[in-house]
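Peer 1: Coordinates only, no sequence provided:
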């Protein structure tokens, strides 16, 4: 199993972007599939998640949202059983970002081309799922604003880590969608690879800096999922049938 991320605990947070190797799932989900809604054997998913959490020395009581490509943010601010159960219920009702200020509660979101974003504040974090719809809705920026409020800090205190996703070179979209993104974020979202390649990461960086994050504290050094299916799952490259890698974080 390979984990991309930072285990040095910036802000007291451990986080990682997983890869697809080191698990027990069989093809087409081989092997460290962490997604529970893609058709894999639930027992395999459970074992894979146990391995990923153990690698991070994290607790097993996950908070995991039902991701709906929206912009709803759920806050986990108490580990009391009733409060944690309520937060989990809100997440399962549909959310694409979790803000957590509670020690010992790991958060997991799944991906297979969409953009994972982990936001770190002193003593708090957010994990964000940003597909093209969520990116247009500026979900990362909304999560950053909520995180700053919950952590009682400024957005300038937040660091952002962008995980593996379909990079601009591998992400061709319709002319209409590209035009919509250019209207919202400017021409920085358009790469010269083709006439219609979209850079979601550039749009996310733009949204984050507009709410006050320092561009130097937004890090994106991960390879493209589409052209690295030996390491990551790619819905686009694998015809829509594949597992899911994850972004995991906890205090």
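Peer 2: Yes, it's here. Only a predicted model underlies this, so the values are computations on that prediction, with no experimental measurement involved.
Peer 1: Every contact and neighbour count from this point should use C-alpha atoms.
Peer 2: Noted.
Peer 1: Identify the residues contacting residue 4.
Peer 2: Contacts for residue 4 (CA atoms under 8 Å, 6 or more residues apart in numbering) come out as 16, 17, 18, 19.
Peer 1: so it sits in a strand?
Peer 2: Yes: the assignment for residue 4 by DSSP: H, G, I helix; E, B strand; the rest coil puts it in a strand.
Peer 1: Next, find the distance separating it from residue 55.
Peer 2: 12 Å (CA to CA, to the nearest Å).
Peer 1: distance from the centroid: which residue in the protein tops it?
Peer 2: Going by CA atoms, centre = their mean, the residue of the chain most distant from its centre is residue 195, 27.4 Å out.
Peer 1: Quick one: classify it as helix, strand or coil.
Peer 2: Quick answer, by three-state DSSP: residue 195 is coil.
Peer 1: Would you agree residue 126 falls within a strand?
Peer 2: Yes: per three-state DSSP, residue 126 lies within a strand segment.
Peer 1: what's the closest non-adjacent residue to it?
Peer 2: Spatial nearest neighbour of residue 126, excluding adjacent residues (CA to CA, 6 or more residues apart in numbering): residue 99 at 4.2 Å.
Peer 1: just checking, what packs against the host helix or strand of that neighbour?
Peer 2: Using DSSP states H and E, residue 99 falls within strand 97-100. Secondary-structure packing of strand 97-100 (3 or more CA pairs under 8 Å, 6 or more residues apart in numbering; DSSP states H and E): strand 73-76, strand 124-130, helix 139-151.
Peer 1: Which stretch among the ones you listed is buried most, on average?
Peer 2: Burial of the helices and strands packed on strand 97-100 is given as mean neighbour count (mean count of other CA atoms under 10 Å); strand 124-130 ranks first at a mean of 29.
Peer 1: take a look at this one as well, against the first:
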């Protein structure tokens, strides 16, 4: 177990997550794919210079490990731009999904989904993956320092609650593998910027530290939005220390693959 999540290997692909129930989700590890170095081996990022055929096969394997019957073409993978745009999937009709694909191609760093059979994947290599669930719906969020400062996880939580018509206090949140607060050194200016808006890092900044704890800031933003602190779980996994399991942009000097946060609502496949 990792935090409250289960680590499970299926068909050679290892995920840390919840792989049963109405909403299945997981944080992928880097093994079990077909990508060659330096993308070894389960690289899910299509923008890093890897062989597109390898990326496609890796994504297919992840869907199979998650137990998703939908074809690879049903997978939604946004163009992540370190912004705070949250795309919404609340209609599985072909026309609606085509509009969503156009929207996320223009840039999105979170997707809220309330319809079954539409798998969602976002990619990471040190930034913070966040998965939110509420009833039979979910959100997958990419939160680097820019997204964290913009409180994108809290924004996604509000969209998720509004979409399903439920109290935001019912949301459960999981923080996945990322560069940890005792590893992520930033400039004095960026540290001061975060300390001006997040109580969680103010004591460290006041003591002269330049170690930025993004997960603590995400937790603060979520609780401010109304998500109970006890419903926010951190898997406690480090991309830097656990570089054999996850990709790390810093550890691998900017040349590496991307692991993923993937989720789907079980039910009819597209």
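Peer 2: Right, received. Where do you want to start? These figures come from a predicted structure and were not determined experimentally.
Peer 1: hang on, the earlier thing: just the buried subset of the contacts of residue 4 of the first structure, written out for PyMOL, thanks.
Peer 2: Per 16 or more other CA atoms under 10 Å, the buried members of the contacts of residue 4 of the first structure correspond to this PyMOL selection:
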select buried, resi 16+17+18+19
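Peer 1: Out of the contacts of residue 4 of the first structure, flag the one nearest to residue 222 of the first structure.
Peer 2: Nearest to residue 222 of the first structure among these is residue 17, at 9.4 Å by CA to CA.
Peer 1: mind checking what the closest one lines up with in the second structure?
Peer 2: With the correspondence set by TM-score structural alignment, residue 17 of the first structure lines up against residue 27 in the second structure.
Peer 1: Off-centre distance for the one helix or strand that match maps to?
Peer 2: Using DSSP H and E, residue 27 of the second structure sits in strand 23-28. Its chain's C-alpha centre and that of strand 23-28 of the second structure lie 10 Å apart, by CA atoms, centre = their mean, to the nearest Å.
Peer 1: Next, the mean deviation of it compared to the first structure.
Peer 2: For strand 23-28 of the second structure, the mean deviation from the first structure after alignment is 0.3 Å (mean CA distance after the TM-score superposition for the first structure).
Peer 1: Translate residue 82 of the second structure into the numbering of the first structure.
Peer 2: Match for residue 82 of the second structure (TM-score structural alignment): residue 69.
Peer 1: quick one: contacts for its match?
Peer 2: Taking CA under 8 Å, 6+ apart as the test, what residue 69 of the first structure contacts is 95, 96, 129, 130, 131, 133, 134.
Peer 1: one step back: of all the helices and strands packed on strand 97-100 of the first structure, which one is nearest residue 25 of the first structure?
Peer 2: strand 124-130 (23.1 Å).
Peer 1: Could you point out the helix or strand that follows the strand holding residue 99 of the first structure?
Peer 2: strand 107-111.
Peer 1: which residues of the second structure does that next one align to?
Peer 2: Taking TM-score structural alignment as the measure, the second structure aligns residues 120-124 with strand 107-111 of the first structure.
Peer 1: Please name the nearest non-neighbouring residue to the aligned partner of residue 206 of the first structure in the second structure.
Peer 2: Mapped onto the second structure by TM-score structural alignment, residue 206 of the first structure lines up with residue 220. Spatial nearest neighbour of residue 220 of the second structure, chain neighbours left out: residue 200 (7.0 Å); criterion: CA to CA, 6+ apart.
Peer 1: Wait, the one you found touches residue 215, no?
Peer 2: No: under the criterion of CA atoms under 8 Å, residue 200 of the second structure makes no contact with residue 215, lying 9.5 Å away.
Peer 1: which of these two has more neighbours?
Peer 2: residue 215 (25 against 20; other CA atoms under 10 Å).
Peer 1: Tell me the secondary structure at that one.
Peer 2: Under three-state DSSP, residue 215 of the second structure falls in the helix class.
Peer 1: just residue 192 of the first structure next, same as before
Peer 2: Recorded secondary structure, residue 192 of the first structure: coil (three-state DSSP).
Peer 1: Next one: it from residue 169 of the first structure, what distance?
Peer 2: 9 Å.
Peer 1: So which of the two has more stuff around it?
Peer 2: residue 169 (16 against 11).
Peer 1: Can you spell out which helices and strands pack onto the longest helix seen in the second structure?
Peer 2: Counting by DSSP state H, the longest helix found in the second structure is helix 52-66. Where contact means 3+ CA pairs under 8 Å, 6+ apart, helix 52-66 of the second structure is packed against strand 13-18, strand 23-28.
Peer 1: What sits closest to residue 243 of the first structure if chain neighbours are left out?
Peer 2: Distances taken as CA to CA, 6+ apart place residue 29 nearest to residue 243 of the first structure, at 4.4 Å, with adjacent residues excluded.
Peer 1: swap that for residue 201 of the second structure, sorry
Peer 2: Going by CA to CA, 6+ apart, residue 201 of the second structure has residue 195 as its nearest residue, at 5.5 Å.
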